[in-house]
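In: The following block contains a protein sequence and its predicted model.
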Amino acid sequence: MTDPDIKMQLLDAAKMHVPFDGWTEAAFQAAMADTGVDEGVARAVCPRGAIDLALAYHEEGDQLMLERLTATDLSDMRFRDRIAAAVRFRLEAVDDKELVRRGMTLFALPSHAPDGAKAVWGTCDQIWTALGDTSDDVNWYTKRATLSGVYSATLLYWLGDDTPDHHATWDFLDRRIDEVMQIEKFKAQVRDNKLLSGLMAGPLKILDGIKAPEHRGARSDMPGRWTGQF
């Protein structure tokens, strides 16, 4: 089997242990025992053990979301409703809330917080990309940062929501997106207002020099590009 196959085998086995043990070494050991995967092989595929499995579980949910987005006709929806649908699809891809709760406990630890933030950013990046975002400036970052906040808040609300079909969560999500749309409307008004745009000319000039990452042929350790001149 390939490394991804082994990781998924371990992940599937770990899922029944995580609700009790969390994304811990105990769950990882149990997954190895259940699958019969040699520890040396398991450690090679998942150097950080259960942490790598938790991230694989998050990525699995992202993939299920993308598959549903691809199969769903969103052409008649307003763009803000497409975003809401994507976030909803991502949450509905979860097969067990307890796996997510345990993951949030793990990624709340200072040593693993960067992994959690990166996972959420990656989810929001995939949503924007799937919905056809072509921004190549500072908006590339603000869109993903804003959606990360909306997604994280909605996720927390969803975990505690016991209403039928989680309808309270979807109402909460709609309110958060409406708030973001108001911010975007204000930004457009600032740019269209001659006085305000004049006052903001300096900061806007700086922001205009920020470019999105080059996904092809760029250094993987660089978060973006700068083309501004002073």
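Out: Yes, it's here.
In: use CA for all of it now, contacts and neighbours both
Out: Will do.
In: quick one: furthest residue from the center of the chain?
Out: Here the chain reaches farthest from its C-alpha mean at residue 195, the gap being 37.5 Å by Cα atoms, centre = their mean.
In: which parts of the host helix or strand of it are buried?
Out: Using DSSP states H and E, residue 195 maps to helix 194-199. Using 16 or more other Cα atoms under 10 Å as the test for burial, helix 194-199 gives residue 197.
In: ok, and here's another one to check against it:
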Amino acid sequence: MHEITARLARAALPHVPFDGWSQETFRAACADTGISESLARVHCPRGAVDLAVAAHALGDAELRTRLATADLTGLRFRDRVVHAILQRLDAAGDREVVRRASSLFALPHHAAEGAAAIWQTADTIWTALGDTSDDLNWYSKRAILSGVYGAAVLYWLGDDTPDAAATRDFVERRIADVMAIEETKAKLRQNPLTRPLMALQARVAASIKAPRTKAPA
């Protein structure tokens, strides 16, 4: 991300709760940073939409920093995933900023970009937690976590419990559900009746490779 885009995205955040991810917010960010609107348009041709995307990317960058410095050695892997999701929500900052972004990316012409942003968050989490998969599992892990994270965001936006305790419980339940599916798959691989089918699935999965270019650091 270019430094100018990052500066504009950060400057926009205080204005979003009042004006949303709008052109008013874009112009205010330009004024606050002293960056001319013409130069800002070079880096953010769609104005506030590009700033919303950039703000999400900054949240992912903050999460990478937090996870890189956190000591997670005493946690089960599922608890590491829960911790990462909760840290990402905390890094998002003002809930109204996130609510406005959710509304923006719910629009049909921005929905694909919103989905891509959530996918990027899932990839950030898996990469930071040391995922080494390079086949179909690379995609399935991120698809599943994207669903969990997207649901967690919506739950968190309506959570008024102290320290978002209800959101933690929600995330823990969702991750437990995912782990239960993985445990079932492991049992199927050991069952003589289903072992051939699972072996075929594994061969198909191995033939599908993860993209060579991963998320930027």
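Out: Ah, there it is. Computed from a predicted model, the values in this text were never measured in an experiment.
In: Send over the TM-score of the superposed chains.
Out: Here the TM-score for the pair of chains, by TM-score structural alignment, normalised by the length of structure 2, is 0.93; 214 aligned residues with a Cα RMSD of 1.6 Å.
In: picking up where we left off before, mean distance of the helix holding residue 195 of structure 1 to its aligned residues in structure 2, please.
Out: Once fitted to structure 2, helix 194-199 of structure 1 is off its aligned match by 2.1 Å on average (mean Cα distance after the TM-score superposition for structure 1).
In: which residues are contacting that helix?
Out: Applying Cα atoms under 8 Å, 6 or more residues apart in numbering, the set of residues contacting helix 194-199 of structure 1 from outside is 190-191.
In: Counterpart of residue 6 of structure 2 over in structure 1?
Out: In structure 1, residue 6 of structure 2 lines up with residue 8, judged by TM-score structural alignment.
In: for that match, what are its contacts?
Out: residue 56.
In: can you check residue 150 of structure 1 too?
Out: 173, 176-177.
In: out of these, who has the most neighbours?
Out: Counting neighbours by other Cα atoms under 10 Å, the top entry in the contacts of residue 150 of structure 1 is residue 173, with 24 neighbours.
In: what about that residue, distance to residue 73 of structure 1?
Out: In this view, residue 173 of structure 1 and residue 73 of structure 1 are 20 Å apart by Cα to Cα, to the nearest Å.
In: ok so, going back, out of the contacts of residue 150 of structure 1, which sit inside strands?
Out: Residues of these located in strands (DSSP state E): none.
In: Pull out the buried positions in the longest helix seen in structure 2.
Out: Looking only at structure 2 and at elements set by DSSP state H, the helix with the highest residue count is helix 165-190. Within helix 165-190 of structure 2, the residues scored as buried using 16+ other Cα under 10 Å are 166-168, 170-172, 174-175, 178, 188-189.
In: again, but for stretch 95-104 of structure 1
Out: Buried residues in stretch 95-104 of structure 1 (16+ other Cα under 10 Å): 98-104.
In: Which part of structure 2 matches that stretch?
Out: By TM-score structural alignment, stretch 95-104 of structure 1 lines up with residues 93-102 in structure 2.
In: Please apply the same query to stretch 39-54 of structure 1.
Out: Mapped onto structure 2 using TM-score structural alignment, stretch 39-54 of structure 1 covers residues 37-52.
In: which residue lines up with residue 76 of structure 1 in structure 2?
Out: So, by TM-score structural alignment, residue 76 of structure 1 is matched to residue 74.
In: before we move on, the earlier item: redo the contacts of residue 150 of structure 1 as CSV? Include distance to residue 209 of structure 1.
Out: Shown next, in CSV, are the contacts of residue 150 of structure 1 (distance: Cα to Cα, whole Å):
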residue, distance to residue 209 of structure 1
173, 32
176, 29
177, 27
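In: Pick the one among the residues you listed closest to residue 147 of structure 1.
Out: In terms of Cα to Cα, no member of those lies closer to residue 147 of structure 1 than residue 177, at 8.5 Å.
In: Spit out the contact partners of that closest one.
Out: Applying Cα under 8 Å, 6+ apart, one finds that residue 177 of structure 1 lies in contact with 80, 84, 150.
In: What does the last one correspond to in structure 2?
Out: This means residue 150 of structure 1. By TM-score structural alignment, residue 150 of structure 1 lines up with residue 148 in structure 2.
In: so how much does the one helix or strand that match maps to differ from structure 1 once superposed?
Out: Element membership for residue 148 of structure 2 (DSSP H and E) is helix 136-157. For helix 136-157 of structure 2, the mean deviation from structure 1 after alignment is 0.7 Å (mean Cα distance after the TM-score superposition for structure 1).
In: Quick check: residue 82 of structure 1 vs residue 93 of structure 1, distance?
Out: According to Cα to Cα, residue 82 of structure 1 and residue 93 of structure 1 sit 16 Å apart.
In: Please enumerate the strands of structure 1.
Out: Using DSSP E, strands in structure 1 cover 210-211, 225-226.
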